[in-house]
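**Student:** One predicted model, sequence on top.
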Amino acid sequence: MDSPILIHLVENIVLNPALERPLYLQLADALLNFIKKGKLRSGQKLPSTRDVAGLLHLNRITVAKAYDELQMQGWLESFVGRGTFISSHLIDHEPKTLGGSLQPNALKTAGFFVPDQDFPDKTSDIPIPELHLDDGYPDPRLAPLKELYRAYRNQLTRGGLYHRFGSYSDAAGPQYYRETLSDYLNTTRGLRTTAQNILSVRGTLMGINLVCTALIRPGDVVVSGVPGWKRADHNFLHAGARHIGIPVDEHGLVVDQLREICKKQKVRMVYVTPHHHYPTTVSLRIDRRLELLRLANEYGFIIFEDDYDFDFHYKHRPLSPLASADENGMVIYCGSFSKSFSPAFRMGYLVAAENVIEHLARIRILLDRQGDHMLDNAMADIVQDGTLQRYTRKAIPIYEERRNLFCDLLSNELNDAVTFTVPEGGMTVWTTFNDAINLELLARKAYQKGLLLSDGKTHHYPDYKTNSIRLGFASATKEELIRSVALLKRII
């Protein structure tokens, strides 16, 4: 070995036999690190395997395997009778970033520009305390999870596995699921669909994003209510649309303002949650429903109907979706099973005219070749055998009882601090707090004491501020609701 520099480099390599990574790969990693840092340069001859083995007290075969690994990756090249060299195809360089200085931690901060967009923060993976007044989630303790598990397992025990799962299938979803869902929606929601009108998606957000990608172009006008669901709003903005917010009152979206907008400019889509408006939970009154459909027919805009918790209505039968009265194919109807089971289950669907579903399925392939057909078919099984319907019938009176208790607690224990309207359905109470109460501080103190609730910032808009939050009651037992309100009362 002629070069003292190479001797020094090799002698300072530290290998750890206790690690799970084999020694030859640890040695290959060390040599590759030298190459990347410019300590070993293109065309430079490496010490023989015998010399390296002697310096590091290794078996010669271990060193040979490390050399072979780097040679297969293209970092080294070997010549019979001459030895092993750093590849001549590499370009020698000093490790620099675009700014001319070393990047302190490339795993934390990329070397390229990342745009800073005003989108909602991703859901934080923070510990969930025992008590929670959430955004309006179901109680998974009531959901037929065992039945869904058995149905999912049965997908793997039936014959014809290759026929069903051995290759890619329809991006719109498996035929069995789409047929079952079509029958279910026709029966429960008064729709008039076939399997060709159904597209399986992984929850409502995917449905919104897919429609924005496929049908919204930069500059298109999208209208929705304020306050609204910001994750939907930001999908519109991400698609390059011009978003216009119009007010929501105690009767839902103020359709009169939509009419005035349509007179002045072309509207491409209106996003609406008519059953229980998000976040205020109010229902869109019948005259406004009919006018919204009439305006869509007159001005040719899409109605995206987000019916996220159709099944849970307590005062009377659930209101029929806009899609059930749509005679001209103007409505794209979106629903989700996540509100029946748990947000962890990403199961949703889009319903629209056949040509729209075909177009969306083609676009969906660019994002997700197909959904989870095993889960779709398992869901179809528990719809076919009536499990889902029995669960819904069982859950509604339980959630109604929790709603009644929770509203009584708010009235009796927090009467001076909050105002609200008892919701006719859904899983949450839109609650306005006294202006003297700082919701951000309240949420922080509550979390420290073991209660999770929103700080309300997600419902703020540039021209709309409210000291209101959604307090979900469905996912908590009656005893948990009592403890939660008592804790809130102590903090306030």
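**Tutor:** Looks like it came in fine.
**Student:** Going by C-alpha atoms from here, please, whenever you check contacts or count neighbours.
**Tutor:** Will do.
**Student:** need the longest helix for this protein.
**Tutor:** Ranked by residue count under DSSP state H, the longest helix found in the chain is helix 387-413.
**Student:** Which SSE is immediately downstream of that helix?
**Tutor:** Remark: after helix 387-413, the chain's next helix or strand is strand 418-420, criterion DSSP states H and E.
**Student:** second one coming, line it up with the first:
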Amino acid sequence: MREKTIRKAKHPPLYQSTPRSVVVPLHTYIHLERSSSVPLYKQISDQIREVILSGELGEGSRLPTERALAQELNVNRTTIMNAYNELAAEGLIEGHVGRGTVVKRTYFQAFEDEEAFVDDSPSWLFGLSSMDDLSEGPQARVLSDIASMGERENIISLASATPPPDMLPAELIQSIMSQRLAEGRQSALGYCPVEGLQSLRRALASHMRKRGVPVDFQHILVLSGSTQGIGLIGRFLLHPGDEVVVEVPTYLGAIQTFRALGARIIGIPVDKDGMRVDLLEAMLARRKPRLIYVLPTFQNPTGVVMSLERRKRLLALARRYQVPILEDDPYGEIYFENDVPQPLKALDTRGHVLYLSTCSKILAPGLRVAWLAAAEPLIEMLSLHKQVFDLNTNALGQWLVSEMLRQNVLSKHLETARALYHHKRDLMLDAIKRYWPVPVRIHVPDGGFHLWCHLPGCIRARALLRESIQEQVTFVLGEPFHVDGGGHQHIRLSFASASEDEIVEGIRRIGLAMQRILARHVPREEQERIERFPVV
């Protein structure tokens, strides 16, 4: 694993929390370019807006009077009046007799302040599970909005973690169906066992043996997606209040699922070699979690691969403390180097690892085919549990994947996909080096779909996302991947789904968004001291 480091300039914090009873020292956030063609009142309103939308100034924060701010900035009072009027028209500030000008509640602050949420829904709804419990609260709604924007033709989405249209095997599926569907109509179009089509289970077991995992078809349970597998195992193993160990950061869908089941989540940090198993060991000595959830290969969102030493240590800890491990492996076959990592399950000799993978990344998400590999008795119990919620997983999708594996066409498809994603990763890195004006720290993955970027202190992820949306480009914030409140300086960029032109243009637009933030908050002489992209 490599990490491309863009050295960070040392900046003081841009924002300091201010008690609402105290007038905000607003002039410290405003840097005027008097030679700029942008009017001074516009520069002032833009920079105040940024501070408010960043969440640094909460509802009720008091702003200086027009006269006081005019004196502090050495501008005409009319300039401040025009700036305040513009912000008031947008609903960001308002005047109160006896209190002066104060910040109003904003859309983004409403997301962050869950306790202040007031609902006038029918009373019978209050007995049901909160949607915040099921969807990671407001942050999940923000991500949903971003995903919706990605469907619009004028939006470039670097958020979507799906194969691009030209990698969806439509021609291959059409060929298989035209040649084989009539003969296989009962398997493809009829009911199938809860465990999945036996032909597919045998094919998946054979496929896994090639990757070093000694399983047979009895060890395979077919699912309609990885998230179904996480939920199935969670419902089977967990009771409300049970503890689950996850990596920090980790897959958002797993966080949502475990929280929806009432589990308490314990986060263990990830570094360049994967989960910090030394910290895990110290935690296991004190607590008794019911499950350890990991993505050891091309982890989402970081892209790191857990080292062999840590994999062995993790398995030893699972045996010692008798805690099962759920290995989620959606990206393990999307590698860019010859040193192909085996699944953690390949090292498991005691049945402690439950292995989960999917065809959504290697073929097409619309097929709705994933699978779980585990000890036969557990597969039998989970099958009984599964039939309560999903009696028949998509038979046509199962039949198609089974045929692809039987005809040995998946290997060629994966070779093409790996070459394409490798190229797109490098294209995105080159575009970042060319267009981004600030130093960033980027983990360079040897597989998967994502770049995990650590922004410098002068730019916050949420502020950058808001500015980038103005440029009609989206990505995913780092915060929802954390269970510890972190991720404020991280963003995840996905290079798989976007076209080559969209990758370059999207990165260029994010660079423009960065430049606007720098222009508002970082003095020009400080900007000139920022080093541009030395590679370590």
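**Tutor:** That came through, no problem. All figures in this text were calculated on a predicted structure; none of them were measured in a lab.
**Student:** corresponding residues in the second structure for the longest helix of the first structure?
**Tutor:** Mapped onto the second structure using TM-score structural alignment, helix 387-413 of the first structure spans residues 409-435.
**Student:** buried sites along that stretch?
**Tutor:** 410, 413-414, 417-418, 421-422, 424-425, 427-429, 431-433, 435 (16 or more other C-alpha atoms under 10 Å).
**Student:** Secondary structure of residue 269 of the second structure: a strand, I assume?
**Tutor:** Yes. Residue 269 of the second structure: assigned to a strand according to DSSP: H, G, I helix; E, B strand; the rest coil.
**Student:** Alignment lookup: it to the first structure.
**Tutor:** In the first structure, residue 269 of the second structure lines up with residue 247, judged by TM-score structural alignment.
**Student:** State the number of residues packed around the closest residue to residue 389 of the first structure other than its chain neighbours.
**Tutor:** Closest residue in space to residue 389 of the first structure, ignoring its immediate chain neighbours: residue 383 at 7.1 Å, by C-alpha to C-alpha, 6 or more residues apart in numbering. Residues lying near residue 383 of the first structure (other C-alpha atoms under 10 Å) number 18.
**Student:** where's residue 383 of the first structure, which helix or strand?
**Tutor:** Going by DSSP H and E, residue 383 of the first structure is in helix 373-384.
**Student:** do residue 343 of the first structure as well
**Tutor:** Using DSSP H and E, residue 343 of the first structure sits within no helix or strand.
**Student:** hang on, it packs against residue 139?
**Tutor:** No. Checked against C-alpha atoms under 8 Å, the pair residue 343 of the first structure and residue 139 is beyond contact range at 10.1 Å.
**Student:** which of those two has more neighbours?
**Tutor:** Set side by side, residue 343 of the first structure and residue 139 show more neighbours around residue 139, with 19 against 15, by other C-alpha under 10 Å.
**Student:** what residues are up against the residue nearest to residue 389 of the first structure?
**Tutor:** Counting by C-alpha atoms under 8 Å, 6 or more residues apart in numbering, residue 383 of the first structure touches 180, 184, 389.
**Student:** Then residue 371 of the first structure?
**Tutor:** Residue 371 of the first structure makes contacts with 171, 173, 200-202, as judged by C-alpha under 8 Å, 6+ apart.
**Student:** And it, what's its match in the second structure?
**Tutor:** By TM-score structural alignment, residue 371 of the first structure lines up with residue 393 in the second structure.
**Student:** Where does its match sit: helix, strand or coil?
**Tutor:** Under three-state DSSP, residue 393 of the second structure falls in the coil class.
**Student:** Then residue 296 of the second structure?
**Tutor:** Once three-state DSSP is applied, residue 296 of the second structure turns out coil.
**Student:** on average, how far is the helix holding residue 383 of the first structure from the matching bit in the second structure?
**Tutor:** Following superposition, helix 373-384 of the first structure is found to deviate from the second structure by 1.1 Å on average (mean C-alpha distance after the TM-score superposition for the first structure).
**Student:** re earlier: and the match of residue 269 of the second structure, how many residues sit next to it?
**Tutor:** The local packing of residue 247 of the first structure (other C-alpha under 10 Å) involves 16 other residues.
**Student:** Over to residue 305 of the second structure?
**Tutor:** Using other C-alpha under 10 Å, residue 305 of the second structure is surrounded by 24 other residues.
**Student:** Now which residue in the first structure aligns to it?
**Tutor:** Using TM-score structural alignment, the partner of residue 305 of the second structure in the first structure is residue 283.
**Student:** quick one: its match and residue 251 touch, right?
**Tutor:** Yes. Between residue 283 of the first structure and residue 251 there is a contact at 6.2 Å, judged by C-alpha under 8 Å.
**Student:** so who does the match of residue 305 of the second structure touch?
**Tutor:** Residues counted as contacts of residue 283 of the first structure (C-alpha under 8 Å, 6+ apart) are 250-252, 274-277.
**Student:** With adjacent residues omitted, what lies nearest to residue 366 of the second structure?
**Tutor:** Per C-alpha to C-alpha, 6+ apart, closest to residue 366 of the second structure is residue 360, 7.2 Å.
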